[in-house]
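J.: Whatever this is, show me its structure:
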Amino acid sequence: MSDQIQRFLFDQTNVRGEIVTLSTAYHEVLDRHAYPPAVNQLLGELLAAVALLTDTVKLDGTLSIEVRGQGVLALLMAESNPGGELRAIARIAEDAALPSEHASFRELVGDGQIVITLDPKEGHRYQGIVGLDHDTLGGCLEAYFGQSEQLPTRLWLAADGERAGGLLLQRLPDASQNQDVDAWERSVHLADTIKQEELLGLEQREVLYRLYHEETVRVFDPKALRFGCTCSRERM
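T.: As a prediction, the model looks like this:
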């Protein structure tokens, strides 16, 4: 399965989406460190999330997500750029006991915050901060969009140590072309039915067909993703 991200939208509505799948790039990240399985899974979710956010904000520069926790994980960071390069790292707190294989997001990070940094090639760097007030990474990132972007956004993230994937839906403010007032609620309701094995194991078009075969969905060409250092050596 290719490492790629694909944009789609629902015709005659103000709802758009992105779907991402990762395998090779995910393995490149994990092969560089011996993280516990629960950390590997969360790193995969974060990689999928940073790819989705980068493509959504259309930034000509880098976007990074840092999870600064007070639990087993002191830091979890992923970064992406418009060229489709991704990287991610984790730092386990000193003297922390290794987490169980099925440790939850809350058990891994504890209290803390997520810092999202947009660093354009031209212009000023922007940072948004949101608390770790939800039980999943996706829930925390949804809160960021509600707080900073003021756009209703939903995220479905999955990873299993082999593959990572994600789905993002967003309701745009411009409703001039929206001829379907129930489109947002319906698209979210259908996405809530997706299973992890579908998001990780099926081709993207198959996922979209299973979810939205009764909708009019316009799917755009996929964009390739790969592992790569997204910053200068000085910033490392």
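J.: contacts and neighbour counts: CA atoms only from here.
T.: OK.
J.: what about the helices in this structure?
T.: 24-31, 37-57, 105-109, 137-144, 183-191, 196-201, 204-212 (DSSP state H).
J.: deepest of those helices, which one?
T.: Mean neighbour count (mean count of other C-alpha atoms under 10 Å) peaks for helix 37-57 among the helices of the chain, with a mean of 24.
J.: so it versus helix 137-144, what angle?
T.: With axes from the mean of the first three to the mean of the last three C-alpha atoms, to 10 degrees applied, the angle from helix 37-57 to helix 137-144 works out at 30 degrees.
J.: quick one, helix 37-57 and helix 24-31 angle?
T.: Going by the same axes, to 10 degrees, helix 37-57 makes 140 degrees with helix 24-31.
J.: Distance to S64 added to the helices of the chain, as CSV?
T.: Putting the helices of the chain into CSV (distance: least, C-alpha to C-alpha, whole Å) gives the following:
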stretch, distance to S64
helix 24-31, 15
helix 37-57, 7
helix 105-109, 18
helix 137-144, 12
helix 183-191, 26
helix 196-201, 23
helix 204-212, 24
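J.: The structure of the following sequence is requested for comparison with the preceding one:
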Amino acid sequence: MTDQIQRFLFDDTNVRGEIVTLEQAYAEVLDRHDYPPVVNRLLGELLSAVALLTDTVKLDGTLSIEVRGQGALALLMAESNPGGELRAIARLAEDAEHPAEDDGFRELLGQGRIIITLDPTDGHRYQGIVALDQDSLAGCLETYFTQSEQLPTRLWLAADGKRAGGLLLQRLPDESQNQDADAWERSVHLADTITPEELLGLEQLEVLHRLYHDETLRVFDPKTLHFGCTCSRDRIASALLTLGQDELRQVLAEQGSIETQCHFCHTRYAFDGVEIEALLADSDQPPPVLH
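T.: Model (predicted):
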């Protein structure tokens, strides 16, 4: 099966893992945009990574990964939630030349940073930032886990424009269950032998068997993933209000209405003068007094 994520752990150790495969969700992201092939591949890696991280941190909310660079590729962004919804976009720099097929990660992005945002349904938003100082997206995210989570974590990511996949291994701090002192080093060493072709072409259980047939592995039920956009008329309206009433009324005077679209799914939203004035009136209302 494609478009699923599967959790596994090594019995009697403190090592756990996740493996993800994407096809339809990946295709739906690419079908909505016209990116160069090399950008399509990086988006596939990012989609795999955001799915892996969402399942790893067990967040009840939204997790996003935003890669901002100063090269030809200005932005990569992907978002995921516990419901298995994924979405992603990319943006090329306005004055950039068309990226070459063989451009590498750092060559495409140049200097920059990755911003990882955890936005729980209840609670405070958390952001972690890591520099683009590694040669791959996986390497940068491993640095994030080292700095922010302080948990040894390794990632393997791959995408070819049609399928995307990823593997994550993590050593948990609880040593009480660890009866195998070499488990972490051994599991990472074996995972290092996986090829992108195997990660994309084999079923998930085949990949795990290929790597860990001599290990005692416990595999959990997979979770289905799919493309899903969280845009809505209310969210777009809230975004419009950030422009300020003067600018909104100026656009209305020039165009008669305000039209915009979601960058992720291209759904169009239109607001006429009456709707905009109602939004502005609501935004001016004082908060209710609690007794």
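J.: out of the helices of the first structure, nearest to N81 of the first structure?
T.: With distances scored as C-alpha to C-alpha, the stretch of those nearest to N81 of the first structure is helix 37-57 (6.8 Å).
J.: on that earlier part again, which of the helices of the first structure sits closest to N14 of the first structure?
T.: Nearest of the helices of the first structure (C-alpha to C-alpha): helix 183-191, 7.9 Å.
J.: Quick check, central residue of the first structure?
T.: The residue lying closest to the centre of the first structure (C-alpha atoms, centre = their mean) is A49, at 1.0 Å.
J.: right, and the helices of the first structure - which one's nearest K223 of the first structure?
T.: Checking those against K223 of the first structure by C-alpha to C-alpha gives helix 37-57 as the closest, at 9.5 Å.
J.: Superpose on the second structure and give me the mean offset of the closest one.
T.: Aligned to the second structure and superposed, helix 37-57 of the first structure gives a mean residue distance of 0.2 Å (mean C-alpha distance after the TM-score superposition for the first structure).
J.: From the contact counts, what lies against that helix?
T.: strand 15-22, helix 24-31, strand 61-69, strand 73-80, strand 85-92, helix 137-144, strand 153-159, strand 164-171 (3 or more C-alpha pairs under 8 Å, 6 or more residues apart in numbering; DSSP states H and E).
J.: what's the second one packed up against?
T.: Using 3+ C-alpha pairs under 8 Å, 6+ apart as the contact criterion, the elements in contact with helix 24-31 of the first structure are helix 37-57, strand 85-92, strand 226-227.
J.: same thing but 10 Å
T.: Packing partners of helix 24-31 of the first structure (3 or more C-alpha pairs under 10 Å, 6 or more residues apart in numbering; DSSP states H and E): helix 37-57, strand 85-92, strand 164-171, strand 226-227.
J.: after superposition, how close is the second one to the second structure?
T.: I take that to be strand 85-92 of the first structure. Once fitted to the second structure, strand 85-92 of the first structure is off its aligned match by 0.2 Å on average (mean C-alpha distance after the TM-score superposition for the first structure).
J.: Quick one: distance of that strand to the chain centre.
T.: Here strand 85-92 of the first structure shows a centroid-to-chain-centroid distance of 13 Å under the convention C-alpha atoms, centre = their mean, to the nearest Å.
J.: residue range for that strand in the second structure?
T.: Using TM-score structural alignment, strand 85-92 of the first structure lines up with residues 85-92 of the second structure.
J.: Next, the buried residues of the matching stretch.
T.: Buried residues in stretch 85-92 of the second structure, counted by 16 or more other C-alpha atoms under 10 Å: 85-90, 92.
J.: Could I get these in JSON lines, plus columns for distance to A270 of the second structure?
T.: What follows is the buried residues of stretch 85-92 of the second structure, written out as JSON lines (distance: C-alpha to C-alpha, whole Å):
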{"residue": "E85", "distance to A270 of the second structure": "25"}
{"residue": "L86", "distance to A270 of the second structure": "25"}
{"residue": "R87", "distance to A270 of the second structure": "22"}
{"residue": "A88", "distance to A270 of the second structure": "23"}
{"residue": "I89", "distance to A270 of the second structure": "22"}
{"residue": "A90", "distance to A270 of the second structure": "24"}
{"residue": "L92", "distance to A270 of the second structure": "26"}
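J.: now, which of these sits nearest L202 of the second structure?
T.: Nearest to L202 of the second structure among the buried residues of stretch 85-92 of the second structure: L86, at 22.0 Å, using C-alpha to C-alpha.
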